[in-house]
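# Sharing a sequence plus its predicted fold:
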Amino acid sequence: MSPKRADKIATGVIYGIVGIICAILLFIIAHVLIKGLPSISLGFLTKPAESFQAGGGIGPQIFNSLYLLVITLVISIPISLGSAIYLTEYAPKNKLTSAVKTSVEVLSSLPSIVVGLFGFLLFVIYFGWSFSILSGALTLTIFNLPTLVRVMQQSLASVPDSQREGTLALGLTRWECSKYILIPSALPGIITGVILCAGRIFGEAAALIYTAGQSAPALDFTSLDITSPSNPWNLMRPAETLAVHIWKVNSEGITPDAVDISNGSAAVLIIAILIFNILARYLGKVLYKKMTGGASK
């Protein structure tokens, strides 16, 4: 077989694999949207859920998912960025650094259910925080920390060494180099990684079943008592997210229109995750163009 023919066959196989993957993805998205979009309405998106009668909504679950997402990112981004800067710019190449990097890789491969059980034992039981937004946010931080650290570390490492050497030659400290040169240059990749992790956090269920809880109390946005379970900003209240709600509705089956609620919730969830991914690509291109002064590919 000639090299040119072998190259064409290999190229065709690669295109075929890509086509199969895209077809599977499109089939899943189309199936979920076709089943779920008819169930979505303004009332469905704003009303609270009902346990024993039809017509419930997912308003509190959507708010809980977004609120938990924000709290998790507020906690995890500074920790991840600091860790990435240390591992990339400060950490010496020795056995300790290698052990830290290996630990990060191992932690990223842990199943979410295992991390959820760890969060349950540590935050819910040991610290006595019960099922709460704070317990769920800290558990999700542990779950997504390795991915964020790795993405930020790769973004910082991709900055050319000439920029580091130039800033240090001008008399800037290593921290000033990181603050004014490396972080702005790596910002497109960092933001892309953060948004992709946000989609992963928004769709997580297993870890939150054991930490944030499976109940969604009625929320009173006029309440000024931050300790009240009905206060939406109370970090110590239980918070059933959208992904957990889908699992709960399907597992209990006590709601007459459980199938419609499940399909509609799944459609809202997949639309939100698609928005996160599209936003990641768009912001990455815009920031790359702005930071480099050229057109992004």
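Yep, that arrived.
# going forward, measure contacts and count neighbours with C-alpha atoms only.
OK.
# which residue ranges form the helices in the stretch 151-297 of the chain?
161-169, 174-177, 183-202, 206-209, 242-252, 258-292 (DSSP state H, counting those that start in this stretch).
# List just the one of the ones you listed that sits closest to residue 37.
Set against residue 37 and scored by Cα to Cα, these come closest in helix 258-292, at 6.1 Å.
# and the closest one with helix 242-252, angle?
Relative orientation of helix 258-292 with respect to helix 242-252: 160 degrees, computed using axes from the mean of the first three to the mean of the last three Cα atoms, to 10 degrees.
# So which bits of helix 258-292 are buried?
The neighbour-count check on helix 258-292 (16 or more other Cα atoms under 10 Å) flags 258-270, 273, 276-277, 279-281, 283-285, 287-288 as buried.
# what do you get for stretch 106-126?
Neighbour counts over stretch 106-126 (16+ other Cα under 10 Å) mark 107-108, 112-113, 115-120, 122-124 as buried.
# With stretch 71-82 instead?
71-73, 76-77, 80-81.
# same check, this time on stretch 88-107
Of the residues in stretch 88-107, 88-89, 101, 104, 107 count as buried by neighbour count, 16+ other Cα under 10 Å.
# could these go into JSON lines alongside distance to residue 146 and secondary structure?
As requested, the buried residues of stretch 88-107 are arranged in JSON lines below (distance: Cα to Cα, whole Å; DSSP: H, G, I helix; E, B strand; the rest coil):
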{"residue": "88", "distance to residue 146": "14", "secondary structure": "helix"}
{"residue": "89", "distance to residue 146": "18", "secondary structure": "helix"}
{"residue": "101", "distance to residue 146": "9", "secondary structure": "helix"}
{"residue": "104", "distance to residue 146": "5", "secondary structure": "helix"}
{"residue": "107", "distance to residue 146": "6", "secondary structure": "helix"}
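# one more structure, for comparison:
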Amino acid sequence: MKAKSVDKFFNSILYIVSIFIILLLISLISYIIFNGRNFLRFEFLFGNPKIGEAGGGIGPQLFNSFYMLIISLLITVPLGVGAGIYLAQYAKNKRLLYIIRLCLETMSSLPSIVVGLFGLLVFVKATGWGFTLLSGSLAVAIINLPGLTRVSENAIISSASLVEEASLGLGATRWQTIKKVVLPSAMPQILTGVILASGRIFGEAAALLYTAGMSAPILNIHSNVTSKSFPLNLMRPAETLSVYIWQLNSEGMVPDAAQIANGAAAVLIIMVLVFNIFSRIIGNKIYKKYTGSK
């Protein structure tokens, strides 16, 4: 009876803590969206900033955030998942594994401002690129790579323990087993790592200040592909939404800087929520397709 009472007591504490965290998250999201509700308009979402004037929009910054998300994930996901596959399936030298994992843990503990300074020295200065979208994407990839690698490794190890021997026993090669059996089974956990990496990209500001810059040229799809105003040019400055929010709150370059910052923060929160929801839906569909579950 005493053990049951203790069990119920600690279960109740865990439920209370969980409910408190959920309420805190809902309150925070509601507060941010409520404060920025007046700016959730078409002109604000797709308009250009007006330096020194009231009003203006966040169109270039919004586009830069999504574009940097795509470019950074194109760099991070193949490297992170590939490294996870190597560590989980192919690396057998324990000393080498220890060194690689130590390096990953060290990289994951680096402050983003340090990665930003490294990006400034290497991607901005040493390469001669200057402040570019590509420099920012590479800096964010360095931040996200350790976490995605460890998530992928753990997901593959846990999934492989259930299905790998059965697949190999049926005559499949190691690569066929990894590609057709292990990776689909590990996809939900890997997708969680990708979602966490994406959230870091949306919210990152410190590293991007020193690599992508704090200017957002007015974008024009009809301009030359090498022009700084061409949207898909990787070698142009690219101020993201999080950097723009920081700039508004720190410099106050427009009369209604606080209101625009509140609206941009609301848009950023909604972007993260929508991306998380759609990523979960897509991940579940991929998992069901490969596993044959309904």
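Now that the structure is in, tell me what you want to look at. Everything quoted here is computed from the prediction, not taken from an experiment.
# picking that back up, just the buried residues of stretch 106-126 of structure 1: which are in helices?
When the buried residues of stretch 106-126 of structure 1 are checked against helices (DSSP state H), the matches are 107-108, 112-113, 115-119.
# Can you redo those as a markdown table, where the extra columns are distance to residue 14 of structure 1?
Compiled in a markdown table, those are given as follows (distance: Cα to Cα, whole Å):
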| residue | distance to residue 14 of structure 1 |
| --- | --- |
| 107 | 31 |
| 108 | 28 |
| 112 | 32 |
| 113 | 34 |
| 115 | 36 |
| 116 | 38 |
| 117 | 40 |
| 118 | 41 |
| 119 | 41 |
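# Name the nearest of these relative to residue 203 of structure 1.
Using Cα to Cα as the measure, the one of these that approaches residue 203 of structure 1 most closely is residue 112, at 11.7 Å.
# For the aligned residue in structure 2 for the closest one, which non-adjacent residue is spatially closest?
Correspondence of residue 112 of structure 1 to structure 2, assessed by TM-score structural alignment: residue 112. Counting by Cα to Cα, 6 or more residues apart in numbering, residue 112 of structure 2 lies nearest to residue 207, which is 5.4 Å off, once chain neighbours are set aside.
# wait, isn't that neighbour in contact with residue 140?
Yes. Look at residue 207 of structure 2 against residue 140 with Cα atoms under 8 Å: they come within range, at 7.2 Å.
# When these two are compared, which one has more neighbours?
residue 140 (30 against 26; other Cα atoms under 10 Å).
# The helix or strand containing that one vs helix 183-203, what angle?
Using DSSP states H and E, residue 140 of structure 2 sits in helix 133-169. Between the direction of helix 133-169 of structure 2 and that of helix 183-203, the angle (the same axes, to 10 degrees) works out to 160 degrees.
# Name the residues of helix 133-169 of structure 2 that come out as buried.
Of the residues in helix 133-169 of structure 2, those buried by neighbour count under the rule 16+ other Cα under 10 Å are 133-160, 164, 167.
# how close does the residue sitting nearest the centre point of structure 2 get to residue 17 of structure 2?
Of all residues in structure 2, the one closest to the mean position by Cα atoms, centre = their mean is residue 198, 1.6 Å from it. When distance is defined by Cα to Cα, to the nearest Å, residue 198 of structure 2 is 27 Å away from residue 17 of structure 2.
# Then residue 211 of structure 2?
Taken as Cα to Cα, the spacing of residue 211 of structure 2 relative to residue 17 of structure 2 amounts to 39 Å.
# Can you pick out the residue with more neighbours from the two?
Of the pair residue 211 of structure 2 and residue 17, residue 211 is the one with more neighbours under other Cα under 10 Å, namely 34 against 12.
# And that one? What does it align with in structure 1?
Taking TM-score structural alignment as the alignment basis, one finds that residue 211 of structure 2 is matched in structure 1 by residue 211.
# what residues are up against its match?
Counting by Cα atoms under 8 Å, 6 or more residues apart in numbering, residue 211 of structure 1 makes contact with 116, 119-120, 123-124, 130-133, 135-136, 139.
# ok, 7 Å please
By Cα atoms under 7 Å, 6 or more residues apart in numbering, the contact list for residue 211 of structure 1 reads 116, 119-120, 124, 131-132, 135-136.
# Check these and tell me the two furthest apart.
Comparing the members of these, the greatest separation, given Cα to Cα, is between 116 and 132, at 12.9 Å.
# any idea how far residue 252 of structure 1 is from the spatially closest residue to residue 249 of structure 1 that is not a sequence neighbour?
Sequence neighbours aside, residue 258 is the residue nearest to residue 249 of structure 1 in space, at 5.9 Å (criterion: Cα to Cα, 6+ apart). Distance check for residue 258 of structure 1 against residue 252 of structure 1: by Cα to Cα, it reads 9 Å.
# Next up, the contacts around residue 225 of structure 2.
Each residue near residue 225 of structure 2 by Cα under 7 Å, 6+ apart is listed here: residue 233.
# mind redoing it with 8 Å?
Going by Cα under 8 Å, 6+ apart, residue 225 of structure 2 touches 232-233.
# go on, residue 187 of structure 2?
Residues in contact with residue 187 of structure 2 (Cα under 8 Å, 6+ apart) are 155, 283, 286-287.
# go on, residue 210 of structure 2?
By Cα under 8 Å, 6+ apart, residue 210 of structure 2 lies in contact with 116-117, 119-120, 131.
# Kindly report the same for residue 155 of structure 2.
Residues counted as contacts of residue 155 of structure 2 (Cα under 8 Å, 6+ apart) are 186-187, 189-190.
# which of these tops the neighbour count?
The most neighbours, when the contacts of residue 155 of structure 2 are compared by other Cα under 10 Å, belong to residue 190, which has 27 neighbours.
# And that residue, how far from residue 268 of structure 2?
Remark: distance between residue 190 of structure 2 and residue 268 of structure 2 (Cα to Cα) = 23 Å.
# ok, back up a step: so which two of the buried residues of stretch 88-107 of structure 1 are the farthest from each other?
Taking Cα to Cα as the measure, these reach their widest spread between 89 and 107, a distance of 21.9 Å.
# Hmm, residue 41 and residue 57 of structure 1 touching each other?
No. Under the criterion of Cα under 8 Å, residue 57 of structure 1 lies out of contact with residue 41, with a separation of 9.1 Å.
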